[in-house]
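S.K.: how would this look folded up:
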Amino acid sequence: MSRPAGRGVAGLRGSSEILLIGRVIPCPGDAPVAAGAVLFRDGRVAAVGEPDAVREEAHPGAEVVVLPPDAVVLPGFVDGHCHLLWLAEQAAQLDLRGVRSPAELARRVAERAARLPAGAWIEGFGWDQSRFDPPAWPDRWLLDRAAPRNPVLLRRVCGHVAVANSAALAAAGVGRDTPDPEGGRCDRDPATGEPTGLLRERAIDVVAAARPEPGPEERLAALEEAIARAHAVGVTAVHTHDVFRPGDLPRVLALYRAARRRGRPIRAVVDVSVEALEDARTAGPTGRGDEWLRIGSIKFFADGSLGGRTAALSEPYADGGPDERGMLHYPPGELARRVREAQAAGFQVAIHAIGDRAVDEALAALAAARAAGAGQGPPVRLRHRVLHAQVLRPEHPRRMAELGVVAEIQPRFLVSDLAFVEARLGPQRSRLAYAWRALVDAGVAVSAGSDAPVEPMAPLEGIQAAVTRDDLRGHPPGGWHPEQRLTVGQAVAAYTAGSAFGAGAEGWLGTLCPGAAADAVVLAADPWRVPPAEIAAIPVLYTFVGGQPVHAAG
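M.R.: This is a model prediction of the structure:
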């Protein structure tokens, strides 16, 4: 059994055998059964139970850690959907999440430009026009004035809309006569036809492709830092979408292997964009790999984002024009054809679908794939996933349950979207937006993740959001559509066993039963025993991966 290299963690020496004595919840859920100790040996859970019995299983020389009386040991959090390499890259970009006006946005860009040579790219992430006062979209001319000598590309918080200045558009060869790419759009001035700099969906990729690529050592250092940030919030495994283009997959796999060799272990299931399906065929199918690094899903985008107004809705946006219903990424029948192709090659598929029209498209494609696969020999357990499932109609949870689809939810989205969601959807559609309880009650398998860097990776913030359905500061009182709240047990299970199930790793991840991976998080307080409004503030005391300490508070 391979063990991760260790960097050393304050207060723990790290050894092949560690005994934690304190409250342990091996299998999170409602009314969880607690144990008094857990023993890690050679990367696995060797025993769990009452302290005296577990001590009997420990060998002489085992490291013994007696935890504080209020602490609790949980299975390590499994982030069911994130972009860890994107999170790594974001560390070098402008953080624009607190910007409150186009003028402030321009000022932040100008400050960065003043420190850079002419021609150096400026990238940023996190702006949200709905939080500007008054709300307004930024454009290329705003950025031209702020950075006339530098190409600028700034992604909205959702990642589905961006704004670029004239230098960035020119570097990418985007002008008045440039056609929109399939599945994307460049906004244009209605009088002149000139691009305004706003880029939607795949149009972003056209401009982003003009950027210089960072070197391998720079990428590796950034990934190591991102993994350390994941450990600090208790995340021990990720289902991460990091492969977007043909040729990326070998480099991505090499980065994760190198990070583990250098003492930053994390278990990664790597999703691959459908554009790189041929590369995935050489490394796949789904599940191929080892206990640290495996091939995951083929990723499709059915639509965009609600905040960016590119989520595909069946009825117009409540705060938009009569024809504004968002964007579908594929022409009729094309998504279904490509999903069948991926499934036939042995791959789980993951379909990004936020609007109800996109959910329709995703479920139709999955139903067609299921029908096409019937009668073709022993069934392969490919747990297809619908990512986000943010705006539903009443029939969707039942259809998802019937198809055996895993719903991959991001409770932290609601915290950010409360500023605009009711106005964007209207009161009727809002009743089944972020409808987590409806999914659980229908029997849909639910996996939870962060979509980091779109939202913070911290699972405890997501758990609190799922339980309170407010902005993490108590607004609105009682929660937004509180009938869709999850219990603490349901929320914690979604971030542990649920995400493990979505990755096909149940029994190995998301549990602390004997034989499972010795991946655990030690919290300073028990989420079941504190007021729901305090869950997000619980400190992470320790994180263990493969039985080794990788994070300690302070």
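S.K.: rest of the way, CA atoms for contacts and neighbours
M.R.: OK.
S.K.: can you give me the helices for the stretch 101-250 of the chain?
M.R.: Counting by DSSP state H, counting those that start in this stretch, the stretch 101-250 of the chain has helices at residues 102-113, 140-146, 166-171, 202-208, 216-232, 248-261.
S.K.: mind listing what's buried along the last one?
M.R.: Of the residues in helix 248-261, those with enough neighbours to count as buried (16 or more other Cα atoms under 10 Å) are 249, 252, 253, 255, 256, 258, 259, 260.
S.K.: just send those residues back as JSON lines, with distance to residue 319 too.
M.R.: JSON lines is the format used below for the buried residues of helix 248-261 (distance: Cα to Cα, whole Å):
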{"residue": "249", "distance to residue 319": "41"}
{"residue": "252", "distance to residue 319": "41"}
{"residue": "253", "distance to residue 319": "43"}
{"residue": "255", "distance to residue 319": "44"}
{"residue": "256", "distance to residue 319": "43"}
{"residue": "258", "distance to residue 319": "48"}
{"residue": "259", "distance to residue 319": "46"}
{"residue": "260", "distance to residue 319": "48"}
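S.K.: out of the residues you listed, which is nearest to residue 283?
M.R.: residue 249 (8.5 Å; Cα to Cα).
S.K.: so the closest one makes contact with residue 279?
M.R.: Yes. When contacts are counted by Cα atoms under 8 Å, residue 249 is listed as touching residue 279 (6.8 Å).
S.K.: so where does the residue lying farthest from the centre of the chain fall, helix or strand?
M.R.: Here the centre of the chain is the reference, and by Cα atoms, centre = their mean the most remote residue is residue 60, at 41.4 Å. Of the helices and strands defined by DSSP states H and E, none includes residue 60.
S.K.: residue ranges of the helices in the stretch 451-554 of the chain, please?
M.R.: Taking DSSP H, counting those that start in this stretch as the test, the helices found in the stretch 451-554 of the chain are 459-468, 488-493, 499-502.
S.K.: sequence B follows; please return its structure for comparison with A:
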Amino acid sequence: MTTRVMVGGADRVDLPAVLYRGGRLYCPAQPGATALLVRAGRIAWLGLDADAPRADVVVELGGAVVTPAFVDAHVHATDTGLVLSGLGLSGVRSADELLDRLAGFAAGLPAEAVVLGHGWDESTWRRPVPPDARRLSVAAGGRRVYLSQASIHSALVSSALVSSAMLAAAPGLSADGDGWVRGEEHHAVRAVAFGSLGSAQRAAAQRAALSAAAGLGIAAVHECGGPGTSSEADFTGVLALSGDGLPEVYGYWGELLGAARARELGAVAAGGDLYADGALGSRTAFVSQPYSDGGGCGTAFLDAGQVAAHLVDCVGSGLQGGFHAIGDAAVAAVADGFALAAGEVGVERLRAGRHRVEHVEMVDKRVIAAFVEFGVVASVQPAFDRLWGGESQMYAARLGVGRSLASNPFAALHGVGVPLAFGSDSPVTPLDPWGTVRAAVSHFNPSSRLGVRSAFAAHTRGGWRALPPGVVQTSQEGVLALGAAATFAVWSAPAGVSADGLPVLVADDPALRGPADPTPLPRCLRTVSRGREIFVASDLGEPVGVR
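M.R.: The predicted structure follows:
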């Protein structure tokens, strides 16, 4: 009873029919189901253990919870893998601690290496002044240094790396600066730093990131690349790993008027990190009112006319388009661009592309209405609010408390029908799907919170529906249903299971709820992608075997 399974047009392997039984299935259409049969990469049967059909292999679930697997709608695989295996700086709380961490890591590297690190966030330091280029060079023993800030929109770099970037024809760079590069200077230095990676190191980082995702119940990711973010070789390398015992990878290439190039590279869309602005952490997000702690309104990389031209290019090429937009002025420019494009190609043709905008952190009612009118998908990251929102964290320092609490308005978007797709923007925030769901449920601003089921749907079905039309059959993805793709995850739920069948994520005591909720999150035991197990926890026993 074996069936040859076809995924993405490639003949994979002969897979046995597998019965998973003895679980608690999150299956609203068939509540009470405890078992499912997988055949030919699809769910061939759902029901009670006692009624289960015969199968080649039986997997005993032992009361574990089974849900659709997660989709992370915005990741950077190479950066993520480098953080997992390299110099992580998210926990440092001072310049001196950063230098100590840098010195210890760099000492084990060859003299010619570029030291790559990520995650420092000066807004969490008592004295928020990062070390300059000279101190970085000394700590690294003269090696070239690139340390991206948590937002990945700026970095600390050594004088030697700046000199390398200058030699690579990056005008305007100075080797005598403070070592904190932003905007176009950052893009130039980043390209030099990541260009130093060998192909083996790059592939190992990508595989490490995707393996980590599988171990967290993530069966598909949207890889966001483009000029200033990653090289074409980096991007195509990640795509080549898709489904190879790992999560599926769907590529978004963010290059202005780059629909043809996106298609050539194997991307499903010409969007993702096509920057309309920067980030709040580096004060490069484009806002309508000046930053509270630094003056200025950030940086606009695209205007409405450029947005419209890109969308028209995408419509003409039959590709989904999209943009990175965080500040309210940037998101408004993108919305105005949609209106201009609709005037040229028509509203219905524009809506048919299911175009999307990444992040959408600051948005007003007018822009939300435009998203509804033009069928825009909002690809958002709830962990941003958990890490930087509220009254006393980085957003409050940058924007003031009022704008901080108004940011990331998930409920306002969801409430009027804007499709939501959740992601991590890893390594900006960690791969952490249940943490992401809880962040949306526990937003600092209660009026922006989602219910657990809505938040879970945004991180499962939402990720599939955010893909371009025709890439997958969305009605058969992200659900446990007869005939649907057998893409699911199995969980231990230490806090128990709620009445609706999902693991408990928030405390019973309302006083404990919020971004710091102590409720233990589920642990992934298995991840299955189209019938193939891409992750099995090391402490699980073997299946019952062939019957």
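S.K.: want to try TSV for the helices of the stretch 101-250 of the first structure, with distance to residue 302 of the first structure as columns?
M.R.: Below are these laid out as TSV (distance: least, Cα to Cα, whole Å):
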stretch	distance to residue 302 of the first structure
helix 102-113	30
helix 140-146	28
helix 166-171	26
helix 202-208	12
helix 216-232	28
helix 248-261	22
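S.K.: mind checking the ones you listed for the one nearest to residue 492 of the first structure?
M.R.: helix 216-232 (16.7 Å).
S.K.: can you tell me what part of the second structure that closest one aligns to?
M.R.: Matched against the second structure by TM-score structural alignment, helix 216-232 of the first structure falls on residues 199-215.
S.K.: mind listing what the closest residue to residue 537 of the second structure other than its chain neighbours touches?
M.R.: Leaving aside its sequence neighbours, residue 537 of the second structure sits nearest to residue 525 (Cα to Cα, 6 or more residues apart in numbering; 5.0 Å). Residue 525 of the second structure makes contact with 215, 489, 490, 491, 492, 535, 536, 537, 540, according to Cα atoms under 8 Å, 6 or more residues apart in numbering.
S.K.: show me just the buried residues among the residues you listed.
M.R.: Counted by 16+ other Cα under 10 Å, the contacts of residue 525 of the second structure give 215, 489, 490, 491, 492, 535, 536 as buried.
S.K.: now the aligned partner of the third one in the first structure: how far from residue 238 of the first structure?
M.R.: Put plainly, it is residue 490 of the second structure. Using TM-score structural alignment, the partner of residue 490 of the second structure in the first structure is residue 522. Applying Cα to Cα, to the nearest Å, the value for residue 522 of the first structure to residue 238 of the first structure is 18 Å.
S.K.: please apply the same query to residue 210 of the first structure.
M.R.: Applying Cα to Cα, the value for residue 210 of the first structure to residue 238 of the first structure is 29 Å.
S.K.: between the two, which one's more packed in?
M.R.: Ranked by neighbour count (other Cα atoms under 10 Å), residue 210 of the first structure and residue 238 place residue 238 first, with 27 against 16.
S.K.: just checking, that one touches residue 226?
M.R.: No. In this structure, residue 238 of the first structure is not within contact of residue 226 by Cα under 8 Å, at 11.8 Å.
S.K.: my read is that residue 308 of the second structure contacts residue 335, right?
M.R.: No. Using Cα under 8 Å, residue 308 of the second structure makes no contact with residue 335, being 9.3 Å away.
S.K.: the helices of the stretch 451-554 of the first structure into JSON lines, with extra columns for mean neighbour count?
M.R.: Converted to JSON lines, the helices of the stretch 451-554 of the first structure look like this (neighbours: other Cα atoms under 10 Å):
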{"stretch": "helix 459-468", "mean neighbour count": "27"}
{"stretch": "helix 488-493", "mean neighbour count": "24"}
{"stretch": "helix 499-502", "mean neighbour count": "27"}
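S.K.: tabulate those (TSV), appending distance to residue 535 of the first structure.
M.R.: Shown next, in TSV, are the helices of the stretch 451-554 of the first structure (distance: least, Cα to Cα, whole Å):
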stretch	distance to residue 535 of the first structure
helix 459-468	6
helix 488-493	9
helix 499-502	20
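S.K.: looking at the ones you listed, which is closest to residue 391 of the first structure?
M.R.: The nearest among these, by Cα to Cα, is helix 459-468 at 15.7 Å.
S.K.: check the mean deviation of that closest one from the second structure.
M.R.: Compared with the second structure after fitting, helix 459-468 of the first structure deviates on average by 0.8 Å (mean Cα distance after the TM-score superposition for the first structure).
S.K.: where in the second structure does that helix fall?
M.R.: Using TM-score structural alignment, helix 459-468 of the first structure pairs with 433-442 in the second structure.
S.K.: quick one on the thing from earlier: ok, now how distant is the corresponding residue of the first structure for the residue nearest to residue 537 of the second structure from residue 382 of the first structure?
M.R.: By TM-score structural alignment, residue 525 of the second structure lines up with residue 541 in the first structure. Distance, residue 541 of the first structure to residue 382 of the first structure, by Cα to Cα: 36 Å.
S.K.: still on that earlier bit, got the contact list for the match of residue 490 of the second structure?
M.R.: Contacts for residue 522 of the first structure (Cα under 8 Å, 6+ apart) come out as 71, 72, 73, 74, 234, 540, 541, 542, 543.
S.K.: using the three-state scheme, assign the closest residue to it other than its chain neighbours.
M.R.: In space, not counting the residues next to it along the chain, residue 522 of the first structure is nearest to residue 73; the distance is 4.5 Å by Cα to Cα, 6+ apart. Assigned by DSSP: H, G, I helix; E, B strand; the rest coil, the conformation of residue 73 of the first structure is strand.
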